[in-house]
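Novice: sequence and predicted model, in that order:
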Amino acid sequence: MIDRKHLVFPFAALLVAGCAASSDRYPSLAVRDVERAEGTFDPVPGPQLDVPEVEVDVGPDLGAGLTSLVADAQAAHTAFTDAVPAAERSVRAASGSSIGSDSWAAAQVALADLDSARSNAAIVLGELDTLYTAATVQAEDATAIVEARNTVIALVSEEDSVLERLRAQVR
């Protein structure tokens, strides 16, 4: 039987000899003249994009439309704040009660009523978001829209914090 150790050395010598063969049979890997980039290239102009106008329904006067939307949000916020004391009473009554009890169910209904009141302000925020997007796409001045939007965002954020506080008491 032939020992494999004795075959390894001659085989390795043959491999090394193959690496030492002359390189004139193989092409050079150096950069060729045609591979060198010279000169300048002018970019090909792309097609011009036609941005369609976004239709928004705020009436002919944007300022009056924004004032009306903010007034709607404030009215929705007033309805929300008017419903908060009743919801707080229901939540206090349900505090510590088991899930599915009558007091827990009453608190869930009161929280759902608050969610519904909050959604009225969120609808206005959605309309303001649409106006803001349309103005931005058309590259128009959106300063007045941003101010109205920030006002409504503050109202909705306040409502969100009230809902979060009340929901934490019922769980």
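Specialist: Cool, got the structure.
Novice: CA only for contacts and neighbour counts going forward, please
Specialist: Noted.
Novice: gap between the helix or strand that contains Phe80 and the chain center?
Specialist: When elements are assigned from DSSP states H and E, Phe80 belongs to helix 62-94. Relative to its chain's centre, helix 62-94 lies at 26 Å (Cα atoms, centre = their mean, to the nearest Å).
Novice: residues near Ala142, how many?
Specialist: Ala142: 14 surrounding residues under other Cα atoms under 10 Å.
Novice: another structure for you, compare them:
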Amino acid sequence: MATLISACAGSADRYPSLSLRDFERVQGQFPTADSQPEQLRPSPLPVAAVEQISDAIGEARTRHSQFLAQAEKARGVVSAARGSNPDDKRWAMALIEIAELDSHHGVTTGLLADLDALYAKASLEFQQREEVAQAQAEIAQMVASEQQTIDELAGLLGPA
């Protein structure tokens, strides 16, 4: 066993030194990155997207105006049907008015869904989204108002 161990302890000049050599030492100065990294900015929305936003807002405003006009008519029909039972023709007419309001509301909600898809696309393509978000907020407010009106009229009519 001693012979095997002594074989590992050969002469030191046969093997290179394991200490650092001159070329392994780091020398000189290396430039460092700026303390403020460059901010990436999203690209502007394509013209087609801006037009889509403008069209959606215009359409939503038109539809919302139609909804409000229809809601006034429906309010009168629902008030006349209040307290009646489902067998009464007034109750059926009120229910039809509420259904028409819900149809108008569905169109406005669809416009909001289109803007949601546009917002997602702009996010994925690293485009500016502020204009889309503003349009979403405006149309979402219309959608909430319409839903509140529908719920109010349905509550006035009462359960079937």
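Specialist: Yes, it's here. Predicted model, so just to flag it, every value in this text is computed and none were measured.
Novice: just to revisit the earlier point, okay, the helix holding Phe80 of the first structure sits on what stretch of the second structure?
Specialist: Mapped onto the second structure using TM-score structural alignment, helix 62-94 of the first structure spans residues 49-81.
Novice: what's the mean distance for the helix holding Phe80 of the first structure versus the second structure?
Specialist: For helix 62-94 of the first structure, the mean deviation from the second structure after alignment is 0.9 Å (mean Cα distance after the TM-score superposition for the first structure).
Novice: which is the next helix or strand following that helix?
Specialist: Later in the chain than helix 62-94 of the first structure, the nearest helix or strand by DSSP H and E is helix 102-137.
Novice: list the buried residues for that next one?
Specialist: 103-108, 110-111, 113-114, 117-122, 124-125, 127-128, 130-132, 134-135 (16 or more other Cα atoms under 10 Å).
Novice: could you list every helix and strand in contact with it?
Specialist: helix 62-94, helix 143-170 (3 or more Cα pairs under 8 Å, 6 or more residues apart in numbering; DSSP states H and E).
Novice: most neighbours per residue, which of those helices?
Specialist: helix 62-94 (a mean of 18; mean count of other Cα atoms under 10 Å).
Novice: elements contacting that one?
Specialist: Other helices and strands packing on helix 62-94 of the first structure, by 3+ Cα pairs under 8 Å, 6+ apart, are helix 102-137, helix 143-170.
Novice: need these in a markdown table (columns: distance to Ala13 of the first structure).
Specialist: Converted to a markdown table, these look like this (distance: least, Cα to Cα, whole Å):
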| stretch | distance to Ala13 of the first structure |
| --- | --- |
| helix 102-137 | 72 |
| helix 143-170 | 78 |
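Novice: which non-adjacent residue is nearest Asp113 of the first structure?
Specialist: Counting by Cα to Cα, 6 or more residues apart in numbering, Ala83 is the residue found nearest to Asp113 of the first structure once chain neighbours are left out, at 7.8 Å.
Novice: quick check, central residue of the first structure?
Specialist: For the first structure, Asp129 is the residue whose C-alpha lies nearest the centre (Cα atoms, centre = their mean; 13.8 Å).
Novice: show me the contacts for it.
Specialist: Contact partners of Asp129 of the first structure, counting by Cα atoms under 8 Å, 6 or more residues apart in numbering, are Arg149.
Novice: the second structure: which residue goes with that one?
Specialist: Under the alignment defined by TM-score structural alignment, Asp129 of the first structure is paired with Asp116 of the second structure.
Novice: also Val146 of the first structure?
Specialist: By TM-score structural alignment, Val146 of the first structure lines up with Ala133.
Novice: now that match: how far from Gln141 of the second structure?
Specialist: From Ala133 of the second structure across to Gln141 of the second structure, the span is 12 Å (Cα to Cα, to the nearest Å).
Novice: same question for Ile150 of the second structure.
Specialist: Ile150 of the second structure is 14 Å from Gln141 of the second structure, by Cα to Cα.
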